[in-house]
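Peer 1: coordinates only, no sequence provided:
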């Protein structure tokens, strides 16, 4: 009984009313009626005040604290609403709020750890598959040669070329992984210089024209010939961004399709858009295409080549330029990738 607010209030109210009656009893003019009324009033007032104080300012807060502590003990870090705590005038409010804040921070930590664990599992599965494919291919060709096919010159040359191709793919995958890791850790520095973005895109298109011709595809470059498109950026890395975007537009386009590159100059920035008229990207995949190894169509993407790291590298390069890659896509009509770089208004800056 004494563990509840009512029990404690009852005991304290009886004690207070008893003391009140005892004090009044010492007076000469105290009558039995006065003592009775005074005792009843003091008991009622004391009981109500004590009960309200204990119930709403102490026991309720203690109950809330115990509730949160039980959740923490069970590793359930879902947070109790802080609204009642915020409106309360209880001296235990700060303790309750502190525990709630702790539970909330722990909940966020657990969610982050769960996401990281899921990402690690997915990453390990993806990289294992990506590494296994070229290794097994090269291994198969070499073992076939060792089993006797090396004596046949035509077979030997063909299998060695295929093994070399698989090992080249493996080397490219490892290099892309190292590049991405170095970018994320800040090991790779950006070397800014002034250059004409139009010239860089021309170089990329010249490099990839033969790849487009093999699939009867056209690359069209739209820009204002009377303008210069000078920017301050890392030229080699921006070359790689344009190379990756245009190469992907060719790779995932339809045979006989077109790739359009638009270069637009604005007051303070230059916009680059790479557009294809291929199959497009489903809406549910748009948010994930910049993740490592994420492929919209895994089987077909691997057949087309590539490491699955290109767009992740593009994202990190542009973040290093304080820019970002944007994408919009319509199924059956194609995709548009775009990014912005600042207009150079004079001066050069090397290193970062």
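Peer 2: Good, I have the coordinates. This is a predicted model, so every value here is computed, not measured. Residues are numbered from 1 along each chain as shown.

Peer 1: from now on I want contacts and neighbour counts done on CA atoms only, so please keep to that.
Peer 2: Noted.

Peer 1: okay, strands next: where are they in this protein?
Peer 2: 193-196, 218-222, 230-233, 258-265, 269-276, 326-330, 334-342 (DSSP state E).

Peer 1: so which of those strands gets nearest residue 110?
Peer 2: strand 326-330 (30.8 Å; Cα to Cα).

Peer 1: what's the angle between the closest one and strand 269-276?
Peer 2: Counting by axes from the mean of the first three to the mean of the last three Cα atoms, to 10 degrees, strand 326-330 points 30 degrees away from the direction of strand 269-276.

Peer 1: give the other helices and strands that strand 326-330 contacts.
Peer 2: helix 283-286, strand 334-342 (3 or more Cα pairs under 8 Å, 6 or more residues apart in numbering; DSSP states H and E).

Peer 1: any chance of those in JSON lines, with distance to residue 169 and mean neighbour count too?
Peer 2: Shown next, in JSON lines, are the helices and strands packed on strand 326-330 (distance: least, Cα to Cα, whole Å; neighbours: other Cα atoms under 10 Å):
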{"stretch": "helix 283-286", "distance to residue 169": "25", "mean neighbour count": "12"}
{"stretch": "strand 334-342", "distance to residue 169": "25", "mean neighbour count": "20"}
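
Peer 1: let's bring in a second one:
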């Protein structure tokens, strides 16, 4: 027997034994008293009825009352001789089928009856194993006896308790089998869930379909839900690890090239080969390395840095950002078009410095990756929000690019062409900023064009 079977058996056995014990105590100590009490209540009710009835009416209704209350009613004239009175009543009771081995009405009882007080007696008939509960009444000039038999309950109670004991033993045996069946059914399902949990711990994510209609089904549903979430988290973690490895490889290359150049030019200076440009090259490569490190530090800082929310003009901020790229735009032969025809309220509430970083990254990416001269930017009000959209043509794209483009270290252009590749940190910085603002954002790719967008709440009033 399993542990669960034993637990179920003992708990159910204790419950059955407790019920049997309570039943035994109630039957032994309270049931006789309760039965006698019910007889007394029944007799008292009938006594009150008889006291309101005349002797003539009583004679007519005697048979009906006896049947209704399950009692024996006899009556007799008061006689001066007490012995004769007792004998008369005894004979009448015998005629009614009541045989008493012990019966006596005393002088004190006669005095109380003459004062119209009811007299209550209980005659214990030991040999007959019964008692006779009697109420004497004076109705007009007659003595009326109302009596009912009270069986001694010892033997009956022993029989009842013995029968209950047999029932309890049978119930325990039945409980043993029932506990085994229930536990077997529960354990079978729990073993399935335990196996599923063990598989999940070994990164084997799958579901267990159980239809029990109880808490076990809810537990299975919870484990299935946990399995799905862990699977998604595991896949995301693997993807991040892959991106991280790619990033480490890329960033190592980014650092390795300037370090090699710095070392080469330093050696040239030491050997007297400097033509006047060596220090300039070393400064340039050092600045490139410092810029990359700054981006890494900036991405880490954005997670916890406090944001200063204020109202500002997004169109003005965009114009300043484009001014910074004016030379780069002319040098690359690009053209940036800004469409603000649907812009009625340019004032938004956000962290202006952080949104400036977002605009800078979007513009930089569009200029870097666009294979056509034109880059289009649109500002438009939609309800209580301002929507920013930037579009540019793209050489090629894959569905997986759109899913991972916002992840740190991911670069859409996997080649090492310096004009196209980057550190993969720009859009992850953008995502961190926009998520801090709780701003909707996303990417849409259609044909040979890619579109980035985000929206901010406009100033109310």
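Peer 2: Okay, I see it. Quantities reported herein were computed from a predicted structural model and do not represent experimental measurements.

Peer 1: how alike are these chains, TM-score-wise?
Peer 2: Here the TM-score for the pair of chains, by TM-score structural alignment, normalised by the length of structure 1, is 0.70; 288 aligned residues with a Cα RMSD of 3.5 Å.

Peer 1: for residue 310 of structure 1, find the nearest of the helices and strands packed on strand 326-330 of structure 1.
Peer 2: Comparing those by Cα to Cα, strand 334-342 comes nearest, at 13.2 Å.

Peer 1: the closest one to strand 269-276, inter-axis angle?
Peer 2: Going by the same axes, to 10 degrees, strand 334-342 of structure 1 makes 160 degrees with strand 269-276.

Peer 1: hey, which helix is longest across structure 2?
Peer 2: Longest among the helix segments of structure 2 by residue count, using DSSP state H, is helix 215-270.

Peer 1: picking up where we left off before, possible to save the helices and strands packed on strand 326-330 of structure 1 as JSON lines with distance to residue 142 of structure 1?
Peer 2: Formatted as JSON lines, those follow (distance: least, Cα to Cα, whole Å):
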{"stretch": "helix 283-286", "distance to residue 142 of structure 1": "38"}
{"stretch": "strand 334-342", "distance to residue 142 of structure 1": "41"}
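
Peer 1: out of those, which comes closest to residue 274 of structure 1?
Peer 2: Closest approach to residue 274 of structure 1 among those is made by strand 334-342 (5.2 Å; Cα to Cα).

Peer 1: who's in contact with the closest one?
Peer 2: Applying Cα atoms under 8 Å, 6 or more residues apart in numbering, the contact partners of strand 334-342 of structure 1 are 231-233, 245, 253, 268-281, 318, 321, 323-329.

Peer 1: which strands and helices lie in contact with the longest helix of structure 2?
Peer 2: helix 154-201, helix 278-302.

Peer 1: now it against helix 154-201, angle please.
Peer 2: Using the same axes, to 10 degrees: helix 215-270 of structure 2 against helix 154-201 is 20 degrees.

Peer 1: and the helices in the stretch 301-450 of structure 2?
Peer 2: Assigned by DSSP state H, counting those that start in this stretch, the helices in the stretch 301-450 of structure 2 fall at 314-324, 326-332, 352-369, 399-404, 426-436.

Peer 1: of these, which is nearest residue 184 of structure 2?
Peer 2: helix 399-404 (47.1 Å).

Peer 1: so how far does the closest one sit from its counterpart in structure 1?
Peer 2: Averaged over the aligned pairs, helix 399-404 of structure 2 sits 1.3 Å from structure 1 after superposition, using mean Cα distance after the TM-score superposition for structure 1.

Peer 1: pull up the aligned stretch in structure 1 for that helix.
Peer 2: Aligning helix 399-404 of structure 2 against structure 1 (TM-score structural alignment) gives residues 283-288.

Peer 1: what about that stretch, distance to the chain center?
Peer 2: On the basis of Cα atoms, centre = their mean, to the nearest Å, stretch 283-288 of structure 1 sits 13 Å off its chain's mean C-alpha point.

Peer 1: what do you get for stretch 151-160 of structure 2?
Peer 2: On Cα atoms, centre = their mean, the centre of stretch 151-160 of structure 2 falls 53 Å from the chain's centre.

Peer 1: so it corresponds to what in structure 1?
Peer 2: So stretch 151-160 of structure 2 is aligned with nothing, judged by TM-score structural alignment.

Peer 1: so which of the strands of structure 1 gets nearest residue 43 of structure 1?
Peer 2: Comparing the strands of structure 1 by Cα to Cα, strand 326-330 comes nearest, at 73.4 Å.

Peer 1: now the closest one: how far from the chain's centre is it?
Peer 2: 19 Å.

Peer 1: give me the mean distance between it and structure 2.
Peer 2: Relative to structure 2, strand 326-330 of structure 1 is 1.4 Å off (mean Cα distance after the TM-score superposition for structure 1).

Peer 1: what is the corresponding segment of structure 2 for that strand?
Peer 2: Under TM-score structural alignment, the match for strand 326-330 of structure 1 is residues 442-446.

Peer 1: before we move on, the earlier item: okay, the helices and strands packed on helix 215-270 of structure 2 in a markdown table with mean neighbour count next?
Peer 2: Below are these laid out as a markdown table (neighbours: other Cα atoms under 10 Å):
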| stretch | mean neighbour count |
| --- | --- |
| helix 154-201 | 16 |
| helix 278-302 | 14 |
